[in-house]
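Student: take this sequence and fold it.
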Amino acid sequence: MTARPNADSPHADPPHAPVDGPLYAHGIVRRGFRPRPGLVGAGGGAVLVVPAGPLAALVSVPCGPGVWGGDGFPQASGAAGMSRAEAAAQAAADAHRRVVDEAAATVCVLPLRIGTVHRDEAQVRRVLTERADLYERLLTRLDGRLEWGVKAYADDAAGAWAAGDGAGAVTDGAGEPVDKLARAAHDALADVSECSRVHHRWDACPHGVLPGAAASCATSAYWTSPISGAPYPHGRNLLDSAYLVHREAAGVFAETVGGLVARCPELHIELTGPWAPYSFADPDELPDLTG
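Tutor: As a prediction, this is how the structure comes out:
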């Protein structure tokens, strides 16, 4: 007789009634992870675990089936409907990030594209099975590592920044252009991280590891400040980078940021994180990590 798994075991899959309707997919983890009871996902539904082999997907059941469109966000029409759709998209993006980052606090998570919706559990399992090798390689590469974000701004309150050829650009006390300080800051942080990615203004969003509809990353609280020519509250944005850092090296990375803040008063430097490795979960750009 085959023994049944103990429901109290940390490696037992949390029980739930099979779901036939659409499921919003948040991320991929190794089988055995159990989300916090009461954790709410996109659309206000409870977060469930759908396992397949050694992997599992974190999904939620969108409330109000039938109103979710192909892009993973509630549909609406008309002028008044547009504002409701935008609010719903913002709420979905926030919930997506909340679920992924809460899981990433304890296990390695591959974040999926915002707005990834599957028809049912069978489709989720099929995708997990078909791409199991890729997902396991990504989980192995990223295990024990988190993403930190660093943004650097130059103070142009006095209007010293000039567009075009850079004439009249903001300089530090020695007369060096501040953008060189930002590049030096990035180099210093790259030296104490395992991988880095500079976000450019044409980066719409991080790529998901599951095929899905286009993400509405402008609604995500994390992806609101790509590099652009527009002024920011703190000045001109010179650096918007993501760094992959091992959990054990987080202190060293934070100290490096603190040292840059002290040495570069001409820059306003912001550190955010730790996050799940959003910028490093692209299957087409596997990070080349050692060890």
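Student: from now on I want contacts and neighbour counts done on CA atoms only, so please keep to that.
Tutor: Fine.
Student: hang on, isn't residue 243 packed against residue 186?
Tutor: No: judged on C-alpha atoms under 8 Å, residue 243 makes no contact with residue 186 at a distance of 9.5 Å.
Student: look at the two and report which has more neighbours.
Tutor: Ranked by neighbour count (other C-alpha atoms under 10 Å), residue 243 and residue 186 place residue 243 first, with 27 against 24.
Student: A strand includes that one, no?
Tutor: Yes: when DSSP: H, G, I helix; E, B strand; the rest coil is applied, residue 243 is found to be in a strand.
Student: quick check: which element contains the closest residue in space to it that isn't next to it in sequence?
Tutor: Nearest non-adjacent residue to residue 243, counting by C-alpha to C-alpha, 6 or more residues apart in numbering: residue 196, 4.4 Å away. If you go by DSSP states H and E, residue 196 is part of strand 195-198.
Student: for that strand, which positions count as buried?
Tutor: 195-196, 198 (16 or more other C-alpha atoms under 10 Å).
Student: to check against the first, give me the structure of this:
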Amino acid sequence: MVRADEGVWLYAVTREVPAPWLADLTGVDGEQIRVVVSTGLMAIVGTVDLADFGEQVLPARLEDIDVLAALARDHDGVIEAAVHRVTTAPMRLATMYFDDARVGQMLKDHHDDLDRTLRLIDGCEEWGVKGFAPTVTTPAQREPETSASRDAPGGGAAYLRRRRNQLMARDESENMAYRRAELVHDSLVRLSKLERRHPPQDPKLTGVDTAMVLNGAYLVPRERAATFAETVAVLGRQAGGLRLELTGPWPAYSFTGLRETTT
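Tutor: A predicted model of the protein is given here:
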């Protein structure tokens, strides 16, 4: 029974199966993990305090990077425990419902989509591949700029020419990186069951000061995982300066389909 001052945090959806392993799991609020069952599907949930997780306070809490990291770690921990045992459709962080009845209704309303998703991701893992354009160093950049060179006759015009050439070289390098990234993506798609292209991430998040030209998620059958990883390594060596970063395996977050909600 969920009280008026509590809500239900949704972690994942799987088939209706015995789940004694849930007994030892706790969630984002330190709560005991439990299940809601409807129409042959099972939602893995936890009851949380709305004083900390209600829609009036949670968005502000998620802006705190330390709070966000802790919630993401606890959320992922529950999902990882499920993924290693049963085919699991993970839900996004902060997917909330008012009570168990709403969760059960969601399972009923989205039964066909969730059933299709579980069949799609069965036996698969999500892998991420990011591609970064190479750092461009022009001859002008290697020569130290001095006040004398800028102040010399014609120095200002020469500086502008060098700056223009630097920008043109960077643009040409990034355009080439994008073309190479498309070739990488096409090669990885052939090893994948499904793919998603995510928007490039901000350099503040990546810690890389060159352009992200590929941010792909790939649903890969487990028996192809080693081949997929080796292919990324080979493509990275052949990519002419394009730097590839492989991450995973992950629960299939990019392929579950349900959006974050409070209902």
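Student: once they're superposed, tell me the TM-score.
Tutor: With the length set by TM-score structural alignment, normalised by the length of structure 2, the two chains reach a TM-score of 0.74; 231 aligned residues with a C-alpha RMSD of 3.4 Å.
Student: out of the buried residues of strand 195-198 of structure 1, which is nearest to residue 156 of structure 1?
Tutor: Nearest to residue 156 of structure 1 out of those is residue 198 (C-alpha to C-alpha; 22.0 Å).
Student: is it true that the closest one touches residue 241?
Tutor: Yes: here residue 198 of structure 1 lies in contact with residue 241, judged by C-alpha under 8 Å, at a distance of 4.2 Å.
Student: the strand holding residue 196 of structure 1 vs structure 2, average distance?
Tutor: Superposed on structure 2, strand 195-198 of structure 1 shows a mean distance of 1.3 Å to its aligned residues (mean C-alpha distance after the TM-score superposition for structure 1).
Student: are we agreed that residue 139 of structure 1 is in a helix?
Tutor: Yes: the assignment for residue 139 of structure 1 (three-state DSSP) places it in a helix.
Student: can you count the residues close to the aligned partner of it in structure 2?
Tutor: Aligned by TM-score structural alignment, residue 139 of structure 1 pairs with residue 118 of structure 2. Neighbours of residue 118 of structure 2 under the rule other C-alpha under 10 Å: 21.
Student: just the buried positions in stretch 249-266 of structure 1, please.
Tutor: Applying a neighbour-count criterion of 16+ other C-alpha under 10 Å, one finds 250, 253, 256-257, 260-261, 264, 266 buried in stretch 249-266 of structure 1.
Student: out of those residues, which sit inside helices?
Tutor: 250, 253, 256-257, 260-261 (DSSP state H).
Student: in a markdown table, list the residues you listed along with distance to residue 76 of structure 1.
Tutor: As requested, these are exported to a markdown table (distance: C-alpha to C-alpha, whole Å):
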| residue | distance to residue 76 of structure 1 |
| --- | --- |
| 250 | 43 |
| 253 | 44 |
| 256 | 47 |
| 257 | 44 |
| 260 | 47 |
| 261 | 45 |
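Student: where does stretch 77-96 of structure 2 end up in structure 1?
Tutor: Against structure 1, stretch 77-96 of structure 2 falls on residues 98-117 (TM-score structural alignment).
Student: okay, buried residues for the matching stretch please.
Tutor: Within stretch 98-117 of structure 1, the residues that count as buried by 16+ other C-alpha under 10 Å are 98-104, 107-117.
Student: please apply the same query to stretch 118-128 of structure 1.
Tutor: For stretch 118-128 of structure 1, by 16+ other C-alpha under 10 Å, it's 118, 120-121, 124-125, 128.
Student: let's have these in JSON lines, adding distance to residue 44 of structure 1 and secondary structure.
Tutor: What follows is these, written out as JSON lines (distance: C-alpha to C-alpha, whole Å; DSSP: H, G, I helix; E, B strand; the rest coil):
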{"residue": "118", "distance to residue 44 of structure 1": "17", "secondary structure": "strand"}
{"residue": "120", "distance to residue 44 of structure 1": "17", "secondary structure": "coil"}
{"residue": "121", "distance to residue 44 of structure 1": "18", "secondary structure": "helix"}
{"residue": "124", "distance to residue 44 of structure 1": "20", "secondary structure": "helix"}
{"residue": "125", "distance to residue 44 of structure 1": "22", "secondary structure": "helix"}
{"residue": "128", "distance to residue 44 of structure 1": "24", "secondary structure": "helix"}
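Student: any idea how far residue 258 of structure 1 is from the residue lying closest to residue 150 of structure 1 once chain neighbours are set aside?
Tutor: Computed as C-alpha to C-alpha, 6+ apart, the closest residue to residue 150 of structure 1 that is not its neighbour in sequence is residue 271, at 4.7 Å. Per C-alpha to C-alpha, to the nearest Å, residue 271 of structure 1 is found 9 Å from residue 258 of structure 1.
Student: what's the answer for residue 234 of structure 1, then?
Tutor: 18 Å.
Student: quick one, strands of structure 1?
Tutor: Along structure 1, counting by DSSP state E, strands occupy 23-30, 47-52, 55-60, 110-111, 117-118, 145-154, 195-198, 231-232, 235-246, 267-275.
Student: cool, thanks, signing off.
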